[in-house]
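1. Following is a predicted model, sequence given first.
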Amino acid sequence: MKILLIGANGTIGSAIDRELSPRHEIVRIGRKSGDFHVDISDSTSIRKLFERTGPFDALICAAGNVNFVPLADMSETDFALGLQDKLMGQVNLLLIGREFANDGASFTFTSGVLNREPIRTASSAAMVNAALDGFVKAAAIELPRGLRVNSVSPTVLEEAMAKYAPYFRGFKPVSAADVALAYARSVEGLQTGQTYQVG
């Protein structure tokens, strides 16, 4: 399969690359690194990406930004980043990407644990994750041509605990390699409309 991997240089993206590259052709995409570049918050940038990559069999997005700010200090602007980048960025990858996807292609997006297990400063992340998982479930029943869409919802990564441990007390972290297996399951399996929870 030809797999477009957005966020290929990140911790999760690198683990996905290691998991899938022995079996598939991986096209590595990042904001500033990789074979191609894309800003997922910009639909024009997304369309240019697909025009350059051409048809594909699977797309994985392991990218997306949100603001972490105490609710007492949050403004509409603080919420806008997550809505435009992590949420609508991934939604637009499907809306635009379906034109370029081969029959039976899959889309796999990234949400996260914080809508299920919220922490301080994560109201934007929780909202975006819940919206993305809801979109995946609903969009799956309307996709034509055998197209599939799923999301992966990981808890905090072992590799990130040095930085984020104070925010995730009591959480059992998971390795990026274990998270990558969920993306493989989405890409290489047959299910659609699923959210694969890891941890």
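-> Nice, thanks for sending it over.
2. make it CA atoms for all contacts and neighbour counts henceforth
-> OK.
3. my read: residue 175 touches residue 160, true?
-> No: using C-alpha atoms under 8 Å, residue 175 is not in contact with residue 160; the gap is 9.3 Å.
4. Looking at these two, which one has more neighbours?
-> residue 175 (19 against 14; other C-alpha atoms under 10 Å).
5. show me what contacts the spatially closest residue to that one that is not a sequence neighbour?
-> Spatial nearest neighbour of residue 175, chain neighbours left out: residue 158 (5.1 Å); criterion: C-alpha to C-alpha, 6 or more residues apart in numbering. Listed by C-alpha atoms under 8 Å, 6 or more residues apart in numbering, the contact partners of residue 158 are 173, 174, 175, 176.
6. adding another structure so you can compare the two:
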Amino acid sequence: MKVIVIGATGTIGKAVSEQLATRHEVIRVGNTNGQYHVDIADPASVEALFARVGKADAVVVAAGNVHFGPLSEITPQQLHIGLQHKLMGQVNVALAAQRHLNDGGSITLTSGIVGDEPIRYGVSATMVNAAVEGFIRAAAIELPRGLRINGISPSVLQESMEAYGPYFHGFEPVPATRVAQAYIKSVDGLHTGRVYHVW
């Protein structure tokens, strides 16, 4: 299969790309690095990416920015970061994928544990992750041509504990290689409308 991995240079995306590459052709895409570049918050950039890459069998999105900060100080502009990038960015990819993936292809998006287990300063991330998962469940019943869509909800990564550990007391960190297995399940499996928890 030909699989597009958006966010391929990040911690999760790199692990996913490496594991997929043992069996599939992987197209590594990043914001500024990778074989191709894309700004997922810009629908025109997403369309241009699919036009350059051509038909594919699967697309994985392991990218998306959100703002972390106290609710008492958060601004609409800061909330907009997550809404525009992690939520609508992934939705932009899914909408374009309907037209560019081969029949029976798959779309895999990324949410996160704070969608179910909120943390201090994570209101934007909780809001966005919950919305991503809602989109996945609803889109699964309408996608044409046998296309599938799933999501991955990872816990905090072991590799990220130095930076994010203070916000995740009591959470069990998981290695990126384990998280990558859930993406493999989504790409190579048969399910649709599922959110795989890696907690």
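-> Done, it's in. Quick caveat: nothing in here was measured; it's all calculated off a predicted structure.
7. TM-score of the superposition?
-> The TM-score (TM-score structural alignment, normalised by the length of structure 1) is 0.99; 199 aligned residues with a C-alpha RMSD of 0.6 Å.
8. In structure 1, which strand is the longest?
-> Assignment by DSSP state E gives strand 101-110 as the longest strand of structure 1.
9. so where is the longest helix anywhere in structure 2 in structure 1?
-> Longest helix in structure 2, counting residues (DSSP state H): helix 123-140. Aligned using TM-score structural alignment, helix 123-140 of structure 2 spans residues 123-140 in structure 1.
10. quick one: that stretch to structure 2 mean distance?
-> Comparison of stretch 123-140 of structure 1 with structure 2 after fitting gives an average deviation of 0.4 Å (mean C-alpha distance after the TM-score superposition for structure 1).
11. contacting residues for the closest residue to residue 131 of structure 1 other than its chain neighbours?
-> The shortest distance from residue 131 of structure 1 to any non-neighbouring residue, by C-alpha to C-alpha, 6+ apart, is to residue 87 (7.4 Å). Residues in contact with residue 87 of structure 1, defined by C-alpha under 8 Å, 6+ apart, are 64, 128, 129, 131, 132.
12. Just the closest of the contacts of residue 158 of structure 1 to residue 149 of structure 1, please.
-> The shortest approach to residue 149 of structure 1 among these belongs to residue 176, at 21.1 Å (C-alpha to C-alpha).
13. Against residue 91 of structure 1, how distant is the closest one?
-> Counting by C-alpha to C-alpha, to the nearest Å, the gap from residue 176 of structure 1 to residue 91 of structure 1 is 24 Å.
14. mind listing the helices for structure 1?
-> 11-20, 43-53, 76-82, 88-97, 123-140, 161-164, 176-188.
15. can you give me the angle the longest one makes with strand 101-110?
-> What it means is helix 123-140 of structure 1. Here the directions of helix 123-140 of structure 1 and strand 101-110 differ by 150 degrees (axes from the mean of the first three to the mean of the last three C-alpha atoms, to 10 degrees).
16. same thing with the last one?
-> Compare the direction of helix 176-188 of structure 1 with that of strand 101-110 by the same axes, to 10 degrees and you get 150 degrees.
17. What is the burial count for residue 102 of structure 2?
-> 17.
18. who are the neighbours in contact with the residue lying closest to residue 42 of structure 2 once chain neighbours are set aside?
-> Setting aside the residues directly before and after it, residue 42 of structure 2 is nearest to residue 89 in space (C-alpha to C-alpha, 6+ apart), at 7.2 Å. Neighbour list for residue 89 of structure 2: 39, 40, 41, 42, 43, 64 [criterion: C-alpha under 8 Å, 6+ apart].
19. If you rank these by neighbours, which is first?
-> residue 40 (28 neighbours).
20. Not counting its neighbours along the chain, what's nearest that one?
-> Leaving aside its chain neighbours, residue 40 of structure 2 sits nearest to residue 89 (4.5 Å; criterion: C-alpha to C-alpha, 6+ apart).
21. Equivalent analysis for residue 198 of structure 2, please.
-> Of all residues not flanking residue 198 of structure 2 in the chain, residue 154 sits nearest, at 4.6 Å (C-alpha to C-alpha, 6+ apart).
22. What does that neighbour correspond to in structure 1?
-> So residue 154 of structure 2 corresponds to residue 154, using TM-score structural alignment.
23. what about residue 23 of structure 2, neighbour count?
-> With other C-alpha under 10 Å as criterion, residue 23 of structure 2 counts 10.
24. Contacts only, for it.
-> Residue 23 of structure 2 makes contact with residue 1 under the criterion C-alpha under 8 Å, 6+ apart.
25. ok, so what distance separates it from residue 102 of structure 2?
-> Distance, residue 23 of structure 2 to residue 102 of structure 2, by C-alpha to C-alpha: 18 Å.
26. and if you look at residue 21 of structure 2?
-> From residue 21 of structure 2 to residue 102 of structure 2 the distance is 19 Å (C-alpha to C-alpha).
27. TSV for the contacts of residue 158 of structure 1, including distance to residue 185 of structure 1?
-> Shown next, in TSV, are the contacts of residue 158 of structure 1 (distance: C-alpha to C-alpha, whole Å):
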residue	distance to residue 185 of structure 1
173	20
174	17
175	16
176	14
